[in-house]
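> the sequence isn't on hand, but the structure is:
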């Protein structure tokens, strides 16, 4: 027990030094920085962030399609509950589509489990938007949403430009990445082997951009919502997310 405690203390101390630049950046923003209990990851919480309270985590991946460790973020926005939109790496989209197809055709399964993450279920539930003006945006990302019109409105402005720019350096071709608007919030997940301050800052800027653009189009939804399908309603309300919790 003593050896285990000493080892944990050494790991925690070493990581505290390694992550000092990230901690200093977080605290300069008015956020709280804390290591996870096992000392293998960290959590940043900024309740007064703009455009909404921000939560950032780095640690062991919660998704099978993100091997090793991941960066995950959540920006609480209070957007219309039916504003359901997703941008993801096109390579990842194709891999998830194959997994969904296999789940459907598996003779031992008659449906996709409610434990299956939204990222996979949305590929079946919602239409893809293929009308982005930027060829690079179409080539590098999959765009999915409750309606094509809303998806297009989300990515055709500042967010689309930010995604194209990110494809040049931040998100190299094939790098697993998911950006989602759901339950009134914005979520981002991406593979990140080691936490790096400059990349973390870039992903925060991308999330904030997506949040502002989602806020801009949220007002287009009436009280009746975005006309989700019956399947969408059933799946959305039958499961809880494995989001940045």
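Received, thanks. Computed from a predicted structure; not experimentally measured.

> all contacts plus neighbour counts: C-alpha atoms, from now on.
Noted.

> could you list the residues in contact with stretch 19-37?
Identification of contacts with stretch 19-37 by C-alpha atoms under 8 Å, 6 or more residues apart in numbering yields 12, 16, 41-48, 195-197.

> ends of that stretch, how far apart?
End-to-end distance for stretch 19-37: 15 Å, by C-alpha to C-alpha, to the nearest Å.

> stretch 97-115 too?
By C-alpha to C-alpha, the extent of stretch 97-115 from end to end equals 16 Å.

> may I see the buried residues of stretch 137-153?
137-138, 140-148, 150-153 (16 or more other C-alpha atoms under 10 Å).

> again, but for stretch 238-245
So stretch 238-245, judged by 16+ other C-alpha under 10 Å, has buried residues residue 244.

> contacts for that stretch, please.
55-57, 62, 72-74, 114-115, 117-118, 187.

> are any of the residues you listed buried, and which?
For the contacts of stretch 238-245, buried by 16+ other C-alpha under 10 Å: 55-57, 62, 72-74, 117-118, 187.

> in helices, which of those residues appear?
residue 118 (DSSP state H).

> dump the buried ones among the contacts of stretch 238-245 into JSON lines; add distance to residue 224 as well.
Formatted as JSON lines, the buried ones among the contacts of stretch 238-245 follow (distance: C-alpha to C-alpha, whole Å):
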{"residue": "55", "distance to residue 224": "30"}
{"residue": "56", "distance to residue 224": "32"}
{"residue": "57", "distance to residue 224": "34"}
{"residue": "62", "distance to residue 224": "33"}
{"residue": "72", "distance to residue 224": "31"}
{"residue": "73", "distance to residue 224": "29"}
{"residue": "74", "distance to residue 224": "26"}
{"residue": "117", "distance to residue 224": "25"}
{"residue": "118", "distance to residue 224": "22"}
{"residue": "187", "distance to residue 224": "24"}
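
> try this one side by side with the last:
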């Protein structure tokens, strides 16, 4: 027991130095920083400021099979219209997930995609793809799906699309797994991150905030015009919550 306590103390001290720049950035934004109990990751909580809501950031072992090793997870609580369901995903990852969904459908032992399958996989079947993004780079590097193509266009063409173009240069290089979703009134981001890096985390927060500003405009539009037509697939997407910590 004493040996384990000493080991945990050393790990905590080593991580404190390892993640000091991240902790200082979080504290500078008035947030809290905690290491996980096993010392293998951390949890950040930052209260809402300005037009944006509370932000939760986690770094640790991946909770998705398509993200090997460690991942960064973010949840930005915004109170968006519940029918605002949109996703942008690395194109290579989208193709990989589509193959997995196809195999699930064609498996002789399965007649449907299981309800515990993550939304990011089910949405590729449920929602239309938007292939007409104004930016050629966005079209080449990312896949976009959502409850309607009109909403996809409103989200991806503008500030958020420009931010994705910038991110494709170094923050999100080709083949790097990345998913950003608007659902249940919040924004969720997942991406591979072998080692927690303060500069990359801050850049991803800025990307998430750009997506949030665009989503809030769309949410207001949906609220003014009423809910979008309900379909069985849309209802299905609300029946389960993904097993994420973010």
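Cool, the structure landed. In this text, all values refer to a predicted model and were calculated from it rather than measured experimentally.

> can you pull the TM-score for these?
Once superposed, chain against chain, the TM-score is 0.97 (TM-score structural alignment, normalised by the length of the first structure); 244 aligned residues with a C-alpha RMSD of 1.1 Å.

> does the residue nearest to residue 202 of the first structure when sequence neighbours are not counted belong to a helix, a strand or coil?
Nearest residue to residue 202 of the first structure in three dimensions, chain neighbours excluded: residue 170, at 7.5 Å (C-alpha to C-alpha, 6 or more residues apart in numbering). Following DSSP: H, G, I helix; E, B strand; the rest coil, the label given to residue 170 of the first structure is coil.

> burial measure for residue 170 of the first structure, as a count.
Using other C-alpha atoms under 10 Å, residue 170 of the first structure has 15 neighbouring residues.

> pretty sure it contacts residue 199?
Yes. The pair residue 170 of the first structure / residue 199 is scored as a contact, 6.9 Å apart, by C-alpha atoms under 8 Å.

> can you tell me the closest non-neighbouring residue to the residue nearest the centre of the second structure?
Geometric centre of the second structure, nearest residue: residue 189, 1.5 Å, by C-alpha atoms, centre = their mean. Closest residue in space to residue 189 of the second structure, ignoring its immediate chain neighbours: residue 180 at 4.4 Å, by C-alpha to C-alpha, 6+ apart.

> doesn't that neighbour fall inside a strand?
Yes. Applying three-state DSSP, one finds residue 180 of the second structure inside a strand.

> what's the match for it in the first structure?
When the first structure is aligned by TM-score structural alignment, the residue opposite residue 180 of the second structure is residue 179.

> and that match, what does it touch?
86-88, 186-189, 207.

> residue 133 of the first structure versus the nearest residue to residue 40 of the first structure once chain neighbours are set aside, what's the distance?
Nearest in space to residue 40 of the first structure, with sequence neighbours left out and distances taken as C-alpha to C-alpha, 6+ apart, is residue 59 at 6.5 Å. Residue 59 of the first structure sits 36 Å away from residue 133 of the first structure, going by C-alpha to C-alpha.

> quick one, strands of the second structure?
If DSSP state E is used as the criterion, the strands of the second structure fall at 32-35, 42-46, 55-61, 70-77, 86-90, 142-146, 178-183, 186-192.

> now do the last one against strand 86-90, angle only.
Our comparison of strand 186-192 of the second structure with strand 86-90, counting by axes from the mean of the first three to the mean of the last three C-alpha atoms, to 10 degrees, yields an angle of 10 degrees.

> same check, this time on the third one
Per the same axes, to 10 degrees, the angle that strand 55-61 of the second structure makes with strand 86-90 is 40 degrees.

> top helix in the first structure by residue count?
Max-length helix for the first structure by DSSP H is helix 197-218.

> ok, and what's touching it?
So helix 197-218 of the first structure is contacted by 21-22, 50-51, 73, 75, 77, 79-80, 83, 150, 153-155, 157-159, 162-163, 170, 179, 181, 185-188 (C-alpha under 8 Å, 6+ apart).

> and stretch 64-72 of the second structure, by the same measure?
Taking C-alpha under 8 Å, 6+ apart as the rule, stretch 64-72 of the second structure contacts 57-63, 177, 189-196.

> go again using 6 Å as the cut-off
Outside stretch 64-72 of the second structure, the residues within contact range by C-alpha atoms under 6 Å, 6 or more residues apart in numbering are 58-62, 190-194.

> so which bits of that stretch are buried?
Those would be 67, 70-72, for stretch 64-72 of the second structure by 16+ other C-alpha under 10 Å.

> just give me the neighbour total for residue 80 of the first structure.
Around residue 80 of the first structure there are 23 residues (other C-alpha under 10 Å).

> which ones are touching it?
Residues near residue 80 of the first structure by C-alpha under 6 Å, 6+ apart: 184, 218.
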